[in-house]
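Undergrad: I'll drop the sequence and a predicted model, then ask my questions.
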Amino acid sequence: MSHLDRLRDVFRLALNLPADADVDGLEYRSIPQWDSLAHMALIAAMEDQFSIMIDTDEMIDMSSFEEATRLLEKHGVGTATV
């Protein structure tokens, strides 16, 4: 499973979305499920899944699935292609 597929699964689980939900275009607060509390759960789930530490600035800047892929690339996880 690619890192992007793993990231999609993290988004679906953290945001309580269906297993087949398209998350590639998601942006923070674009759906009711992605509120500030879910954002914290999403960050924690990403840290666990990819064994990375996300700092406060990165947490604030991660406002979309696309930004999350860039964040993973910054932390050396795979290649960010959506």
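TA: That came through fine. Residues are numbered from 1 along each chain as shown.
Undergrad: from here on, contacts and neighbour counts on C-alpha atoms
TA: Fine.
Undergrad: residue contacts, residue 32?
TA: Contacts were defined as Cα atoms under 8 Å, 6 or more residues apart in numbering; by that measure residue 32 touches no other residue.
Undergrad: and it, that's in a strand?
TA: No: according to DSSP: H, G, I helix; E, B strand; the rest coil, the state of residue 32 is coil, so it is not within a strand.
Undergrad: name the residues of the longest helix along the chain that are buried.
TA: For the chain, the helix reaching the highest residue count under DSSP state H is reported as helix 36-50. By neighbour count on 16 or more other Cα atoms under 10 Å, the buried set for helix 36-50 is 38, 39, 41, 42, 43, 44, 45, 46.
Undergrad: next one: stretch 70-80
TA: Within stretch 70-80, the residues that qualify as buried are 70, 71, 72, 77, 80, counting by 16+ other Cα under 10 Å.
Undergrad: the structure to be compared is supplied as follows:
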Amino acid sequence: MADTKLETVIRDTFKLNSEQPLDDIAPGSIPQWDSLGHVALIHAVENAFGVHFTVDEIAQIESLDTLKEVLKRHVSA
């Protein structure tokens, strides 16, 4: 999985510039990552990587790190 591709999806979904650090990004850490933003991000990631997350997996995503972990399970499979 390419972190750069995921970062591009996040930046595009939340309309963040390239200077915005993503290290500590999580739901609620930026105004765009609210409940609707969460759905938009999941949809964008699923489309970009050709995967489908379960409801349980979506609920687990609480940070960039957990998003990477969940995505890695699908991309590595």
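TA: Here it is on my side, so go on. Quick caveat, the model's predicted, so the values are computed rather than measured.
Undergrad: sorry, back to before: so what's the gap between the helix or strand just after the longest helix of structure 1 and the chain middle?
TA: The C-terminal neighbour of helix 36-50 of structure 1 among helices and strands, as given by DSSP states H and E, is helix 56-61. The gap between where helix 56-61 of structure 1 is centred and where its chain is centred comes out at 12 Å by Cα atoms, centre = their mean, to the nearest Å.
Undergrad: for residue 25 of structure 2, helix, strand, or coil?
TA: Assigned with three-state DSSP, residue 25 of structure 2 falls in the coil class.
Undergrad: which residues touch the equivalent of residue 9 of structure 2 over in structure 1?
TA: Residue correspondence to structure 1 (TM-score structural alignment): residue 9 of structure 2 is matched to residue 10. When contacts are counted by Cα under 8 Å, 6+ apart, residue 10 of structure 1 touches 42, 45, 46, 49.
Undergrad: double-check that residue 16 of structure 1 belongs to a helix.
TA: No: membership of residue 16 of structure 1 in a helix is not supported by three-state DSSP, which gives coil.
Undergrad: is it true that residue 3 of structure 1 touches residue 76?
TA: No: the pair residue 3 of structure 1 and residue 76 does not pass the contact test of Cα atoms under 8 Å, sitting 10.9 Å apart.
Undergrad: returning to what we had before: would you list the buried residues of helix 36-50 of structure 1 in TSV and tack on distance to residue 55 of structure 1?
TA: Converted to TSV, these look like this (distance: Cα to Cα, whole Å):
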residue	distance to residue 55 of structure 1
38	17
39	14
41	14
42	14
43	10
44	11
45	14
46	12
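Undergrad: no further questions, thank you.
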